[in-house]
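S.K.: could you work out the structure for the sequence below:
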Amino acid sequence: MRLSTLLINCLAVGIGGALGTLFRYGLNVYTLSSEYPLGTLLENGIGSFLLGVLAGWCLHQKVAEWLRVGLGVGVCGGFTTMSTFAADTFFLAQFASTPMALLYVLLSLFGGVILAMLGMVYGERKSLQSTKRTEEDS
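M.R.: Here you go, the predicted structure:
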């Protein structure tokens, strides 16, 4: 990889990460009134779905590498959070109840995987529709 490409990709990831982190912070502030770690659950679910959409889209579209890594690694990586998920799970187990902590883990893990799969299917379908429209217009 050329140095200029690497620098552009790093810049895209940095900008995307900053945006994703700001979105995550906003969602957490919005959901602070919930006693359940709703913000983190939503962040990781939405982020999984969006990363799935991006992956599905990129299967059939030529997307510039800087844009793909900026949105995927940057925005989605900055928006989602494993460390907060781990801390929230520990907090729920210690201060709420083990069943609440277990529910949170199950919703996070299975919900994230399911949302990523749904996002990938959606992104792939939209990509194929876009390709068909472009071919029909030609």
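
S.K.: when you work out contacts or count neighbours from here on, use the C-alpha atoms and nothing else.
M.R.: Noted.

S.K.: remind me, longest helix of this structure?
M.R.: With DSSP state H setting the assignment, residue counts place helix 98-137 as the longest helix in the chain.

S.K.: please give the structure of this sequence too, so both can be compared:
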Amino acid sequence: MNWLLVVTGAMVGAPLRYLTDRAVQSRHDSLFPWGTFAVNVTGCLILGLLTGAVAEGAAGSHLQLLLGTGLCGALTTYSTFSYETLRLSETGARFYAAANVAASVVAGLGAAFAGVALAQAVWA
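M.R.: Now for the predicted structure:
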């Protein structure tokens, strides 16, 4: 049964990642990979909220599998982040590559912490 929760979440997360990435990137005339950045930070926020909800007893293991492992696992993408950063560096856009790494780490961690804090404020 657990695998079905993961598969169901991933069935939503993967197309959502693709569609969000394309929609966000099409609105920016920049080398910076805004689409991947957006889905990764969003995934960090969702995972932070979920982690906080579980810690406060407002969510259980089934929701963790559905949203955490399934949805966020398919929504976020470390491999694309790595590839896009490498591509930026190889094409001479080293500033964008460094900015992608720094902004992704700072914004991702910030979103995760904000998600946990929000969950604690709501369910504590």
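
S.K.: tm score of chain vs chain?
M.R.: Counting by TM-score structural alignment, normalised by the length of structure 2, the TM-score of this superposition works out to 0.91. Behind it: 121 aligned residues with a CA RMSD of 1.3 Å.

S.K.: tell me what the longest helix of structure 1 is packed against?
M.R.: Applying 3 or more CA pairs under 8 Å, 6 or more residues apart in numbering; DSSP states H and E, we find helix 98-137 of structure 1 packed against helix 38-60, helix 82-91.

S.K.: okay if I get those as CSV plus mean neighbour count and distance to residue 32 of structure 1?
M.R.: Shown next, in CSV, are those (neighbours: other CA atoms under 10 Å; distance: least, CA to CA, whole Å):
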stretch, mean neighbour count, distance to residue 32 of structure 1
helix 38-60, 22, 8
helix 82-91, 15, 13
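
S.K.: so which of these is nearest residue 117 of structure 1?
M.R.: Set against residue 117 of structure 1 and scored by CA to CA, these come closest in helix 38-60, at 6.2 Å.

S.K.: what stretch of structure 2 does the next helix or strand after the closest one fall on?
M.R.: Using DSSP states H and E, the helix or strand that follows helix 38-60 of structure 1 in sequence is helix 65-69. With TM-score structural alignment applied, helix 65-69 of structure 1 matches the range 61-65 in structure 2.

S.K.: which one is residue 80 of structure 1 nearest to, not counting chain neighbours?
M.R.: Nearest residue to residue 80 of structure 1, sequence neighbours excluded (CA to CA, 6 or more residues apart in numbering): residue 44, at 4.9 Å.

S.K.: quick one: contacts for the one you found?
M.R.: 79, 80, 81, 108, 112 (CA atoms under 8 Å, 6 or more residues apart in numbering).
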